[in-house]
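In: okay, sequence plus prediction incoming.
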Amino acid sequence: VVDLLNILKATAVSSAIIMIGVLFYYYTAITGTFSRTVFFIDAINTVVFIGMFRLAIRIYYNNDQGFSGLLNIIKPSRTKSGDGGGIPILIYGANERGELLLRSLTSGARPHHYDPVGFMDDDQQYWGGNIHGYPSFGGMDSFEDVITRFSVKELMVASQLAGEKLEKINTECRRLNVVCRVVPSYLDSSHVTIDASLLRGIQIEDLLDREPATIDYSKIESFLKGGRVLITGAGGSIGSQLAVHIAQFGPSRLILVEKSENYLYELGLKLKEFSSGSIRFSYNCVDITNEGQMDRLFAREKPQYLFHAAANKHVPLMETNIETAITNNIGGIKAISGLADKHGVERFILISTDKAVNPVNVMGATKKICELYVQNMASKSATSFMTVRFGNVLASNGSVAPLFLRQIENRGPVTVTDKNVKRYFMTIPEAVLLILQAAGMGG
């Protein structure tokens, strides 16, 4: 309705200007030969056709919400911010991500108890405007005034910000007793619906003191959409996030392999929100070193793309469990890469580690052998084999960050390799999206 009113206003002004100009300059030439109703017919046609075009776009982007989404298209936005009776909230980010979040909060497709009052953004190009009738108040300089005026209880950060900026916003929210929540970074692609239920509190990985990596989402979507994807080690920290991210890009089938039934069950709960869509999920509680069972799985599922995340990664444990590391890491890559070649998998992506560089421990040595094996397979197979290496991934299994947090919570000493050591971290969503981007580039 807001869009329709804006179209009516714009059409009325433009038609009036055109009509006055034509009648003023060419009055004698058109007398008796020019019907003045043509201006009104033109205005009506303009409103109808532009309105239909806008409506078609809205229907396209709301088609996943069914009838409730269609009702939301024609439902008028509130003319006064913060009068909806819910929890008053403010959205940081008057951009595409902010608009998607607002649409989720006002759509009625899922019940929310939030009442948006408007937007804030430090980018001056958004100041003074409005989105669907909700104003953009300005930057963080006016934050306290807006919080007080509208009794805002929560700030929802839709923009993807560097750690230092987010930390400042969070500090200001704590000072004003306002809850601060953020949109997960993996919901950064334009085709993803940003739902308020996916927002979470600020976590350690949000505070990295650098800009997030730039991701080419179109390249990722071009090969994943409609494809059949297999993930080994799907229940682990990297594997499970791979599954969640890949599901966002609309594959036709997602084949999940995990030997831990508990991890596989928990992953199924994470992916429940995608179960109503066109994606078919296949949950397989299988040990990747069981070549016969994996062979039957490949024959049945016919995967096109394979992400091999299954591995033993804890360095100290593998030092005393050498046979396990060799069996699972080296034996696993031998079995899975051979089956990928046999069954015509198009792309095989090995998730490796920086510890494979000049390895000094058992885990690093086994991963180095895995890389060499994949490199050898690439030279003689029609399958495109590739390897992606990572260093420290925050909050992943085997990362030092969870250990540091536990030590701080227990008020104990924080154990580090050396007092002068520097560690460079990346977030799990960043790691996963970079894996997908590398896969999109090919071998």
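Out: Arrived safely. Numbers count the residues shown, from 1 in each chain.
In: switch to C-alpha atoms for all contacts and neighbour counts from now on
Out: Noted.
In: now tell me what touches stretch 359-378 from outside.
Out: Stretch 359-378 is contacted from outside by 312-315, 318-319, 322, 325-326, 329-330, 333-334, 337, 350, 352-357, 384-387, using C-alpha atoms under 8 Å, 6 or more residues apart in numbering.
In: list buried residues within these.
Out: Buried members of these, counted by 16 or more other C-alpha atoms under 10 Å: 312-313, 315, 318, 325-326, 329-330, 333-334, 337, 350, 352-353, 355-356, 384-387.
In: those residues in helices, which ones?
Out: Here DSSP state H is the test, and these give Val315, Met318, Ala325, Ile333, Lys334, Ser337 as lying in helices.
In: adding another structure so you can compare the two:
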Amino acid sequence: MKKENKIIVLDVILVVISLYMALLLKFDFRIQPDYIEFFLLSIIPVVVLTIIFNVIFKLYSNIWKYASVEELLSIVYSMTASNIAFIIYGYFISHTMLKSRFFRFPITVHIIFWLLSVISLGGVRFLYRIMENNGTDKGQINKIKNLLIIGAGDAGAILIKEIKNNSTLHYKIVGLIDDNVNKIGKRIHGVKVIGDRNKIISFCKQNKVDEIMLAMPSVDKNTKKEILDICKQVTKNIKTMPGIYKIIDDNINVNHMRDVNIDDLLGRESIKLKSEHIDRYIKNKTILVTGGGGSIGSEIIRQIAKFSPKKIIILDIYENNAYDLEMEFNRNYPEINKQVIIASVRDTIRIDQIFHDHRPDVVFHAAAHKHVPLMEGNAGDAIKNNILGTYNVAKCCDKYNVKKFVLISTDKAVNPTNVMGATKRFCELIIQAFNEVSKTDYVAVRFGNVLGSNGSVIPLFKKQIEKGGPVTVTHPEITRFFMTIPEAAQLVIQAGGLADGGEIFVLDMGKPVKMVDLARDLITLSGYKPDVDIKIEYVGLRPGEKLYEELLMDEVALTSTEHNKIFVEKPKDATIEFIEEAIKQFRNVDNMTKEEIIKLLEEKVPTYKRKKD
């Protein structure tokens, strides 16, 4: 028999017993025969009415293992409604059919019956909950985790209630932390606020805290980083709440808690788009993205899709990434008109054909070789792909009257010490020179390392940790600026909206992050102790690598924009004649030695200072 049917049978038995007990209690256990006769006559109507109202109030669709006050109120409502209906039935029978005052029960019987039925039906259900939870607890007794919650606000209160109402989570909340001195010593749902952030380490050690949850969805990134820096000293198991909107929707539960990301440790607020600058140049336009299958290119395309473009052209030399992106868009944006083109930006004839056939309005140029050590050993290919490829695309933009061309540049283009940085700096010169002679608005966007992008340091560190270490860092003092993939893509798109032509846009990326600190954080968040479980080894700077990256050529040239996190560097002098002459020479790299190529780069990029080994 199904569990629901068993409960219905049990309800029938309990209701009949409750009604008979109400008569016994009312008449001191000496029930008159007429009332016995009416009791027998009422059994079927009472049972039917009870089941009907129990169904109406969803008593058979609730999961009683998680029963709470709401389910008890459902029983009260159902029993009240069925008793009222039973009273009406009694009056109807006695006055219209049998004409006898004895063929209805005194109101006292109905009151006692109501009380007994609520107690019996509710008691059985809550007894079931206790038995189920006890059974679960016996099997999971060793899995109970001591939990510390940080944040004694609305989010913390909702989180405590959720955990206490869900016994399958196996948490024991041992305390709350909050920096508000007025809350210290107070209790929320029975959980005491034991102190501010300075209490975290000592309290966790004293109470053997297994896990920490941050219930501070609206706190700024700097504060969150400071608290996370404390928490990670005592446990690897740290979860955080994703956003304040969960509180607004009253939709918080433990499943919304996520593991702390490395992004949380950067201590900088995320960049937000200002859509009014974007709509006017993306909406109903044909957009071409070179390198569209890569980390940055694909995210640019995802962001662009939100602004209703007329068509998106995904151009990439690597078919697998482009195919994966096409399948993703078929699922998530089936209404978007898109086309995947497999081609190389080096191929002058093919790129011209693509522009002729599709006539893009906006071009985002993300195709590039970007790995510093690899490009040191492959300088000729770095020039052909980065410099000549950019020139080919920029030339076609001018020829086919593209409205905007946005180049993806890098902080390594600032006073470059490596081939990759030097080629990207020359790409910036290309767009500034073309901007002077073309109707197209040419602009470059410069940012630092992108977390999670192909070839970035985070995936490398993770792979090294998975293998048991060591985690390799080039130098104990090396620092880098970091941003997330969505931030990078948004900056690129935002720059296109702000551009008048010729600018190099720079993101305010906050303070640079020490690579060794990033490595230690990632080791800790992976559940290990740095230099104990996983060693950190210093392997020396790689060819062409700098200790510190710079984002600007000249701070004096920096000016602000309408976006408070985006700044612009004024254009440098670069004539189209200089660019054309350099391109002729760069086209001949296959016939040059590596030393000749380096000397040519030094000649054409005056700020390039080769790092001596």
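Out: Looks like it arrived, so ask away. Fair warning: this is a prediction, and the values are worked out from it, not measured in the lab.
In: any idea what the TM-score is?
Out: With the length set by TM-score structural alignment, normalised by the length of the first structure, the two chains reach a TM-score of 0.60; 301 aligned residues with a C-alpha RMSD of 3.8 Å.
In: the first structure: which residue goes with His356 of the second structure?
Out: Using TM-score structural alignment, the partner of His356 of the second structure in the first structure is Ala299.
In: okay, now its match: neighbour count?
Out: 12 (other C-alpha atoms under 10 Å).
In: what of Glu581 of the second structure?
Out: Glu581 of the second structure has 11 nearby residues by other C-alpha under 10 Å.
In: dump the residue contacts of the residue in the first structure that Val345 of the second structure lines up against.
Out: Under the alignment (TM-score structural alignment), Val345 of the second structure maps onto Ile288 of the first structure. Counting by C-alpha under 8 Å, 6+ apart, Ile288 of the first structure touches Thr232, Val257, Lys259, Met294, Ala310, Asn328, Gly332, Ala335, Ile336.
In: just give the nearest non-adjacent residue to the match of His356 of the second structure, would you?
Out: His343 (7.0 Å; C-alpha to C-alpha, 6 or more residues apart in numbering).
In: if I look at that neighbour, how far off is Pro135 of the first structure?
Out: Here His343 of the first structure is placed at a distance of 56 Å from Pro135 of the first structure (C-alpha to C-alpha, to the nearest Å).
In: more neighbours, the two?
Out: Ranked by neighbour count (other C-alpha under 10 Å), His343 of the first structure and Pro135 place Pro135 first, with 19 against 15.
In: the spatially closest residue to the more buried one that is not a sequence neighbour: what secondary structure?
Out: Excluding the flanking residues, the one nearest Pro135 of the first structure by C-alpha to C-alpha, 6+ apart is Gly118, at 5.0 Å. Here Gly118 of the first structure is recorded as strand under DSSP: H, G, I helix; E, B strand; the rest coil.
In: same check on Ser270 of the second structure?
Out: coil.
In: what's the counterpart of it in the first structure?
Out: So, by TM-score structural alignment, Ser270 of the second structure is matched to Pro212.
In: residues in contact with its match?
Out: Counting by C-alpha under 8 Å, 6+ apart, Pro212 of the first structure has contacts Gln160, Leu161, Ala162, Glu430.
In: alignment lookup: Thr390 of the second structure to the first structure.
Out: Using TM-score structural alignment, Thr390 of the second structure lines up with Ile333 in the first structure.
In: for the closest residue to its match other than its chain neighbours, what is the enclosing helix or strand?
Out: The spatial neighbour of Ile333 of the first structure that comes closest, neighbours along the chain excluded (C-alpha to C-alpha, 6+ apart), is Cys370 at 6.2 Å. Take DSSP states H and E as the rule and Cys370 of the first structure turns out to sit in helix 362-378.
In: how about that helix, aligned to which bit of the second structure?
Out: Against the second structure, helix 362-378 of the first structure falls on residues 419-435 (TM-score structural alignment).
In: many thanks, we can stop here.
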